[in-house]
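**Q** Quick one, what's the 3D model for this:
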Amino acid sequence: MSNIRFTRALVLSQNYHPEPIGSGPYMTELAEHLAAHGMKVDVVTNRPNYPDGHVPHEFRDGRKDLEIQHGVTIRRLKPTLINERGVVGRLIGEGMFLLRGLLALLFVPGRRRTVVVSLCPSIFTVLLGWIAAGRRSAHFAIVHDIQSGLAAGLSFLGDGRLLTWLRRLEAFALNRADVVLVLSEQMQEQLRRIGVTARIEILPIWIDTAKVAPQPVPRSNEIIVMYSGNFGRKQHLGQVIDMAERLQRQGSGIRIVLRGQGGEEQTLLRAVRDRKLSNVSFGPLVPAANLADSMAQADIHIVSQHPDIADFAVPSKIYTIMAAGRPFVAAAPEASLLWQMSEASDAFICVPSGNADALAQAMDRLARDEDARAALARNGRDYVVRLHDRNRVLDGFLDVVESAVEARRNAA
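**A** Next up, the predicted model:
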């Protein structure tokens, strides 16, 4: 980083600390990593509201809208929270973030700003990054979700004009970035299909393997299976309820714990009640400081993915589970990234998404085999330490930043 040390970086993300899941923790670590390497970092974000769509009491009055944490100056904006949290409501909220962000940029120091980083799933945030970068700064668009792909896969927009407009907007915004960073080769291919011709690099999800490490597993007479994270449509958690129903019918004795919040929470609670499932319980997300202990409370974790969105998003929780040294079963489309990772890491079992019978069978089989669970756990921990450790991945990001900044200077 010697060439860009002591210059300014601007990070634009609708999500940031203290949000416990989603992209917030990753953007927080990225901004703090830049600051730790000598850059003066400004962040423009929303007041925290994910995943439940409510701003915590201590952030509502705006007293925490300007803070400095770990060398990062954070400017928080009042979010526009639409009661109907479908894709149209989300787009309205994201559009308002763009407008409020433009105003906020007037108060963010711009002199000697070399780097602008924007996060998509919000393509409006990428547009804000392009405007903020102007002609002087290198713009890096990080794509964690491809919005048009998720909208099409979940049938939010159909195949009509709005979906076509969204794809064109994505291509327009991303083609104006110096570098687009995606999570996988599948996402890279999908962006090429919608017309993105900019430089694309793969920046995988990272995990702090020192902070999230294996903990002693509490001894219990029952096997605990846990899902932890957002309760949303793209998680396709209906198949987990179907699995629970089959396991209860079989008298397996497995207990399923669902920890999280999100738009599908009431639907899941209603399904458990209507089916009289005594083997399912719900709980809140735990604070980040207790994450490793929380992971250890489950004998097996579960990752659930909607079959139509595998190429447009990557469930980040898999890296946390592996770092914690826990085995898991993933329900995902065949030939997807998760299936490829299962073969490469030998750390988890994959079954076809939407096949509750296969999911129940895999869970029951793994629950009966303690040695298999231990082997998967060891393999997962080794895999993330080698390939997804936070410092390794973010140092790679710094290399990409430096090369792009140097190329921009040479072209000037």
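**Q** drop to CA atoms for contacts and neighbour counts, all remaining ones
**A** Noted.
**Q** in stretch 153-172, what's buried?
**A** Gly153, Leu154, Leu157, Leu163, Leu166, Arg167, Arg168, Leu169, Glu170, Ala171, Phe172 (16 or more other Cα atoms under 10 Å).
**Q** Stretch 366-375 too?
**A** Under the neighbour-count criterion of 16+ other Cα under 10 Å, stretch 366-375 has Leu366, Ala367, Arg373, Ala374, Ala375 buried.
**Q** Would you mind listing the residues in contact with Arg135?
**A** For Arg135, the contact set (Cα atoms under 8 Å, 6 or more residues apart in numbering) is empty.
**Q** gap between it and Pro48?
**A** In this view, Arg135 and Pro48 are 31 Å apart by Cα to Cα, to the nearest Å.
**Q** Would you do the same for the sequence below? I want to compare the two.
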Amino acid sequence: MASSKTSVLYLSPYFWPEEIGSAPYSRELAQHLSNKGYVVSTLAFRPHYPSVEPFADWMHGARDRETLDAIAIERVPVGPRGSGGFKERIYNDLRYLGRAISHAVRGTYRDAEIIITYVPSVLTLFGAAALKLRNGAPIVAVVHDIESGLAGSLGITSNPMLLKLMRLVERFGLNFANQIIVLTEGMKHELEDIGCKQPIEVLPIWSQVAADIPIDPASPVRVMYSGNFGKKQNLDQLLPLLAFLSNKTPDVKIVMRGAGSERARIEEEVVKRKIGNVRFLDLAPADEFMTSLQSANIHLVPQAQNVANCALPSKLISIMSAGRPYVCIAEPGSPLETLTQESEAGICVQPGDEARLCREVLDLLSNPVQQQQMGQAGRTFVQQNMDRETILDSYISILHRLSGNEPLTSAVTEG
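**A** From the prediction side, this is the model:
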């Protein structure tokens, strides 16, 4: 097994046991590499996203060193998300960078043959560059968010000098990498505009389709939002729709699942607007996630304006895998609209078009046949274009090319 002991250092601030955002995809890739015979070491934050409450066991450091499926995990202390806004997040990222540089100085990971970094945060790339100085390992950057684009579009900062500085930091950081992987063509173009000169490959989010369970016409009709309650989603866009459904179809159950910095405010808005048929729940546990998604007739996928090329809502792929239709809010020409058109798994409405949003959701609720057809179209699209094993093996091909090691033909196979 010539390649089965290739050592990978995994710089992934967001990791298991977090269940939304980039964490589950980071964890699945790490497990895939481990199962294929790679020796994987991970540097991650203590789990805290979207809130610290579910992760009490990790909060005070008792699990700062642990293993998951032979993956050695080291945790970095972190402040809760939302506790200090943008400044707190930068402080956390700098703390993570400091730990990575400390390891570079001490030579902790001098045997690493490949360094994989996840963005956010772009500062992981500076930590990777410091470690590369020690061992010469190639760097693979997996970009899930373009932070300068999100900061400007979401109003996290309006300071033009700060945004310019963020783009400069991103340009330097990304050009440390030997290979960059993004989720969409739009993200690739954004990085090229920033000034990234390194090779960029587009590999979509992956998934495995759930068991094919048709929508039960005898079950209560549900409309669901499931995911993070944050600025990227701009959940205010849903409030007119929720009020409309509450008045027009009071028997329809509206379920809002998840956590995040905006949840309390959105709950207050629902009460203020006297929207009566909305229930707020925590995000379903991982082993119940697909069942939760399949309990709904229609899913809602809002996206804030001007962030289309900076992030892709991964919840959309899970919804398609569950065989359920969706109505999304996204700009014309955005990756979200393109995916909707190509998959025929949902309906895309432009931001601000409240009348059409209400009309499309109401029409889809009244058409069970269309719900089923769109759900099946989503499952088929995922099977054909986002197959988990195919995409994860594409990552392995990239690592093989960069490391020069032999293919893992005789490595451990996944069970």
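**Q** With both chains overlaid, what TM-score comes out?
**A** Once superposed, chain against chain, the TM-score is 0.93 (TM-score structural alignment, normalised by the length of the first structure); 404 aligned residues with a Cα RMSD of 1.9 Å.
**Q** can you tell me which of the buried residues of stretch 366-375 of the first structure are in helices?
**A** Under the assignment DSSP state H, those contribute Leu366, Ala367, Arg373, Ala374, Ala375 to helices.
**Q** Identify the farthest-apart pair in the residues you listed.
**A** Greatest spacing in these, by Cα to Cα: Ala367 and Ala375 (13.2 Å).
**Q** Please enumerate the shared neighbours of these two.
**A** Common contacts of Ala367 of the first structure and Ala375 (Cα under 8 Å, 6+ apart): none found.
**Q** re the thing from before, could I get the buried residues of stretch 153-172 of the first structure as a markdown table with distance to Ile21 of the first structure?
**A** Below are those laid out as a markdown table (distance: Cα to Cα, whole Å):
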| residue | distance to Ile21 of the first structure |
| --- | --- |
| Gly153 | 22 |
| Leu154 | 21 |
| Leu157 | 26 |
| Leu163 | 27 |
| Leu166 | 26 |
| Arg167 | 27 |
| Arg168 | 29 |
| Leu169 | 27 |
| Glu170 | 25 |
| Ala171 | 27 |
| Phe172 | 29 |
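**Q** Among those, give me the pair with the biggest separation.
**A** Leu154 and Phe172 (23.1 Å).
**Q** Tell me the counterpart of Glu267 of the second structure in the first structure.
**A** Aligning on TM-score structural alignment places Glu267 of the second structure opposite Leu269 in the first structure.
**Q** and if you look at Val252 of the second structure?
**A** Under the alignment (TM-score structural alignment), Val252 of the second structure pairs with Ile254 in the first structure.
**Q** OK, contacts around that match?
**A** Taking Cα under 8 Å, 6+ apart, one finds Glu222, Ile223, Ile224, Val225, Leu247, Gln248, Asn279, Asp364, Ala367 in contact with Ile254 of the first structure.
**Q** Restrict the residues you listed to the buried ones and give me that as a ChimeraX selection.
**A** Selection of the buried residues among those in ChimeraX, burial being defined by 16+ other Cα under 10 Å:
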select :223,224,225,247,248,279,364,367
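**Q** Walking through the second structure, point out its helices one by one.
**A** Under DSSP H, the second structure gives helices at 23-35, 85-106, 123-135, 147-153, 160-174, 185-194, 239-248, 263-272, 289-294, 315-321, 335-343, 354-365, 368-385, 388-403.
**Q** okay, those in JSON lines with distance to Phe229 of the second structure next?
**A** Shown next, in JSON lines, are those (distance: least, Cα to Cα, whole Å):
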{"stretch": "helix 23-35", "distance to Phe229 of the second structure": "16"}
{"stretch": "helix 85-106", "distance to Phe229 of the second structure": "15"}
{"stretch": "helix 123-135", "distance to Phe229 of the second structure": "24"}
{"stretch": "helix 147-153", "distance to Phe229 of the second structure": "15"}
{"stretch": "helix 160-174", "distance to Phe229 of the second structure": "24"}
{"stretch": "helix 185-194", "distance to Phe229 of the second structure": "22"}
{"stretch": "helix 239-248", "distance to Phe229 of the second structure": "13"}
{"stretch": "helix 263-272", "distance to Phe229 of the second structure": "5"}
{"stretch": "helix 289-294", "distance to Phe229 of the second structure": "17"}
{"stretch": "helix 315-321", "distance to Phe229 of the second structure": "12"}
{"stretch": "helix 335-343", "distance to Phe229 of the second structure": "18"}
{"stretch": "helix 354-365", "distance to Phe229 of the second structure": "20"}
{"stretch": "helix 368-385", "distance to Phe229 of the second structure": "24"}
{"stretch": "helix 388-403", "distance to Phe229 of the second structure": "27"}
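**Q** what's the most buried one of those?
**A** helix 315-321 (a mean of 25; mean count of other Cα atoms under 10 Å).
**Q** Please name every helix or strand in contact with it.
**A** Counting contacts by 3 or more Cα pairs under 8 Å, 6 or more residues apart in numbering; DSSP states H and E, helix 315-321 of the second structure packs against strand 298-302, helix 368-385.
**Q** With the first structure overlaid, how far apart is it on average?
**A** When the first structure is overlaid, helix 315-321 of the second structure sits 0.7 Å from its aligned residues on average, using mean Cα distance after the TM-score superposition for the first structure.
**Q** The first structure: matching residues for that helix?
**A** Counting by TM-score structural alignment, helix 315-321 of the second structure corresponds to residues 317-323.
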